[in-house]
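Visitor: Below are the sequence and a predicted model for it; my questions follow.
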Amino acid sequence: MPRVVVFDEFGGPEVMHVVEEPVVEPAAGEVRVRIEAFALNPLDRMMRAGTSPATVPLPHARLGIEGTGVVDALGPGATGLEVGDPVVLAAVPDPSARGSYAEYTTVPASQVVARPAGLAVTEAAAVWVGYSTAYGALVEKAGMRPGDHVLVTAASGGVGRAALQVARQIGAVPLAVTRHTANRDDLLAAGAAAVVATDRTDVVEAVRHHTGGAGADIVLDLVRGPGQQDLLRAARPGGTLVAAGFLDPRPTPSPTGTPLRVFSYRSFEHTLDAVVVRRMAAFLNAGVRLGALRPAVGEVFALDDIVEAHRHLERGLHAGKKIVVTVQERRDSR
């Protein structure tokens, strides 16, 4: 029978284990995807540890919001796809029940997109969450335009790196924020027009310098916490701040007296909207074809090594590159 990763209690990586479950038939309007690879995301770690914003029912909870594979079966009424089509999961709204850490999963047909040509399986497994979040926050939410100065925090992370590339593809000017000067060359190579390293530089002064005194048109805050106050001051009057991450667990003070548009953003706001997903997929395909969008993949693990993969994630050894797990179907798994 097919393998799936589950956990029955909250805790460290060791709470996860691989079990076998029968193949599930896709319901009306759904497709079953044979997973070839999936990527690890911060939300996976939060769900496993019991700290995610959404409730995770125990026992036998699953993980995984990102992955790629091949359509294996179509449910009644599922259209636009055929068995054998290579796809990317565009949304897994109920990962605790149908997560991608498995040999098979079922999702609505509207929540998969064609796998971009030119991506390896490991890259396709790691492409959607980062780029759809960056595109949704910057283009759909903030209305990013060519020439905009875009300040990106946590720029060394998966979403941050994607945001630098998305901004470049639009024709905007991405300014990367990092805590460590040592990340400067890597971020410039990843697409940043300039790097603000907070271990040596004041954010507000640096942004003023790089924008001719005007301030950033758009700020993508992937951290939140008290540091957001400096980001607000670094933005130009009338600019936009989009808060799309939770890396700092400390409270974020409410913006006061700031002539900015301030939005909170979560990717499911758009990845559950089929119309926006089509735009995201078109943008992603164009970027991959032009060589402008490319996910950075780090360590690759096998499904049976999922605990070690999460330990690698917890130790922060991936340096902003996505950790990918490959899934090799066993001949007797059906």
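Guide: Perfect, thanks for sending it. This is a predicted model, so every value here is computed, not measured. Numbers count the residues shown, from 1 in each chain.
Visitor: okay, CA-based contacts and neighbour counts for the rest of this
Guide: OK.
Visitor: how far does stretch 145-154 sit from the chain's center?
Guide: Centre-to-centre, stretch 145-154 and its host chain are 18 Å apart (CA atoms, centre = their mean, to the nearest Å).
Visitor: what separates stretch 155-173 from the chain centre, distance-wise?
Guide: Centre-to-centre, stretch 155-173 and its host chain are 12 Å apart (CA atoms, centre = their mean).
Visitor: got a list of contacts for that stretch?
Guide: By CA atoms under 8 Å, 6 or more residues apart in numbering, the surrounding residues in contact with stretch 155-173 are 129-131, 133-135, 138, 144-150, 152-154, 174-178, 183, 187, 190-193, 222, 287, 292-293, 295-296, 319-322.
Visitor: do stretch 174-182 as well
Guide: Residues from elsewhere that reach stretch 174-182 (CA under 8 Å, 6+ apart): 149-156, 164, 167-168, 187, 191-200, 203, 207.
Visitor: can you count the residues close to residue 124?
Guide: Around residue 124 there are 29 other residues, counting by other CA atoms under 10 Å.
Visitor: I misspoke; the intended subject was residue 245.
Guide: The tally of other residues near residue 245 (other CA under 10 Å) stands at 20.
Visitor: Look up which helix or strand it falls in, please.
Guide: Following DSSP states H and E, there is no helix or strand that holds residue 245.
Visitor: Hmm, it is touching residue 252, no?
Guide: No. Residue 245 is beyond contact range of residue 252, at 11.5 Å (criterion: CA atoms under 8 Å).
Visitor: take the one below as the second:
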Amino acid sequence: MSITCRVVRFHETGELDVLALENITVEDPVDDEVLFKVDAFALNRADVLHYQGFHTTLPDFPSRLGSEATGEVIKIGANVTDFKVGDRVTSIPFNTAKYGVQGEYALVPQDYLTKAPENLTIEEACSIWMQYSTAYFALFHVGNVKEGDFVFVPAISSSAGYGCFELAKDAGAMVIGSTRTSAKKDDLKKLGIDHLIISSEESVEKRLMQLTKGEGVSFVYDPIAGNFCNEYLDALSMGAVVIIYGLLDPNPTPYPLVPLIRKKAVMDAYSQFNHVEDIDKLNECKAYVLERIKKGILKPKVSKVFDFEDYKKAYEYMLSNQQVGKIVVSITHKQ
């Protein structure tokens, strides 16, 4: 039996006004699919790139949106073995245009779901996987970050930046964050970020070299790219790895051949979508993150919660760059 529900959808790429709440029919799950009633979903910069047409995943019109949601399982496909009706689940981002979770109901393959951790709120539970899986594969599969390494995290007030901070610090690295202005400085200090650079007020390169006592940083987790790369390239240590995972600077990102050669460094065009397709690696990530959430080592930071009807205000808030942590939209289901 199919279900009619409201979802966030778009029929062409463009700015925020291409998004609309529309009624659609959600079919029953087949094979390994799980259908769940969404209680809350989280916003990500990847969602903005998706509706603008700049994401690596191209939309299949009319396209649903979103990859992180939490809710209750109501139906399962014939091949589903990991979940049952009534389970509370949370979804993991993956690279497909077929699925989207921003709406009253969502359909997701079982590999890209986990049980929602019992020690998290609904809003926190839908805020886990984009930030932690993106950072996990970057830190440990690409960057090989280990205890004692110096890690630089620009835009550390974002959920992705904060997730990297938590994972790297747990691994024993010294984490240095940056933020553009001092507006979020106090909030970031309260979150335990001791080493913070205000990039509009001081030299990023000089502060990185001071904080690392001249050694330089061995890993950079950069969502800005563009011209910002030039602010830290001369503060890399030998053999450093630079992860470019975002496009906050709209300017083209030049390939800095000479600075990279000087430091025997690597600049990686990175997406977690290229890693979660490997189910063995994905399961490794799930176990690692969930164990640390259970122990209280990791805890998603929720910046602000919006009502479903105000989802565009949620996106406007994201685009304003005021948030420290994740932006979540809560859904109240009418009986």
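Guide: Good, I have the coordinates. This is a predicted model, so every value here is computed, not measured.
Visitor: Take the contacts of stretch 155-173 of structure 1 and keep only those in helices.
Guide: Among the contacts of stretch 155-173 of structure 1, the ones falling in helices (DSSP state H) are 129-131, 133-135, 187, 190, 287.
Visitor: Write the PyMOL selection for whichever of the contacts of stretch 155-173 of structure 1 are buried.
Guide: Those of those that count as buried under 16 or more other CA atoms under 10 Å are selected in PyMOL with:
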select buried, resi 129+130+131+133+134+135+138+144+145+148+149+150+152+153+154+174+175+176+177+178+183+187+190+191+192+193+222+287+293+295+296+320+321+322
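Visitor: Can you pull the residues that touch both of residue 245 and residue 252 of structure 1?
Guide: Here residue 245 of structure 1 and residue 252 share the contacting residues residue 224, scored by CA under 8 Å, 6+ apart.
Visitor: what do we get in structure 2 for residue 55 of structure 1?
Guide: Aligned counterpart of residue 55 of structure 1 in structure 2: residue 58 (TM-score structural alignment).
Visitor: in what helix or strand does the nearest residue to that match once chain neighbours are set aside lie?
Guide: If the residues on either side of it in the chain are set aside, residue 58 of structure 2 comes closest to residue 97, at 6.6 Å by CA to CA, 6 or more residues apart in numbering. Assigned by DSSP H and E, residue 97 of structure 2 belongs to neither a helix nor a strand.
Visitor: I'd say residue 97 of structure 2 and residue 55 touch.
Guide: No. Using CA under 8 Å, residue 97 of structure 2 is not in contact with residue 55, being 10.9 Å away.
Visitor: Distance check, residue 205 of structure 1 against residue 182 of structure 1.
Guide: Relative to residue 182 of structure 1, residue 205 of structure 1 is positioned 20 Å away (CA to CA, to the nearest Å).
Visitor: And these two? Which one has more around it.
Guide: Relative neighbour count places residue 205 above the other of residue 205 of structure 1 and residue 182, with 14 against 11, counting by other CA under 10 Å.
Visitor: quick one: the helix or strand hosting that one to chain centroid distance?
Guide: In this structure, residue 205 of structure 1 sits in helix 203-210 according to DSSP H and E. Between the centre of helix 203-210 of structure 1 and the centre of its host chain there is 27 Å, according to CA atoms, centre = their mean.
Visitor: equivalent range in structure 2 for that helix?
Guide: Using TM-score structural alignment, helix 203-210 of structure 1 lines up with residues 204-211 of structure 2.
Visitor: and for that stretch, what are the contacting residues?
Guide: Residues outside stretch 204-211 of structure 2 that contact it (CA under 8 Å, 6+ apart): 176, 195, 197-198, 215-217, 231-235.
Visitor: go on, stretch 114-129 of structure 2?
Guide: Applying CA under 8 Å, 6+ apart, the external contacts of stretch 114-129 of structure 2 come out as 39-42, 68-70, 87-93, 286, 290, 293-294, 299-302, 305, 326, 328, 330.
Visitor: Which stretch of structure 1 lines up against stretch 225-236 of structure 2?
Guide: Under TM-score structural alignment, stretch 225-236 of structure 2 corresponds to residues 224-235 of structure 1.
Visitor: For the matching stretch, measure first residue to last.
Guide: End-to-end distance for stretch 224-235 of structure 1: 15 Å, by CA to CA.
Visitor: Buried by neighbour count: which residues of that stretch qualify?
Guide: 224-225, 228-229, 231-235.
Visitor: Farthest pair within those residues?
Guide: Put simply, by CA to CA the two of the buried residues of stretch 224-235 of structure 1 set farthest apart are 225 and 235, 16.8 Å from each other.
Visitor: okay but residue 89 of structure 1 is in contact with residue 67, surely?
Guide: Yes. Using CA under 8 Å, residue 89 of structure 1 makes contact with residue 67 at a distance of 5.6 Å.
Visitor: Those two: who's more crowded?
Guide: Taking neighbours as other CA under 10 Å, residue 89 of structure 1 and residue 67 compare with residue 67 leading, 34 against 29.
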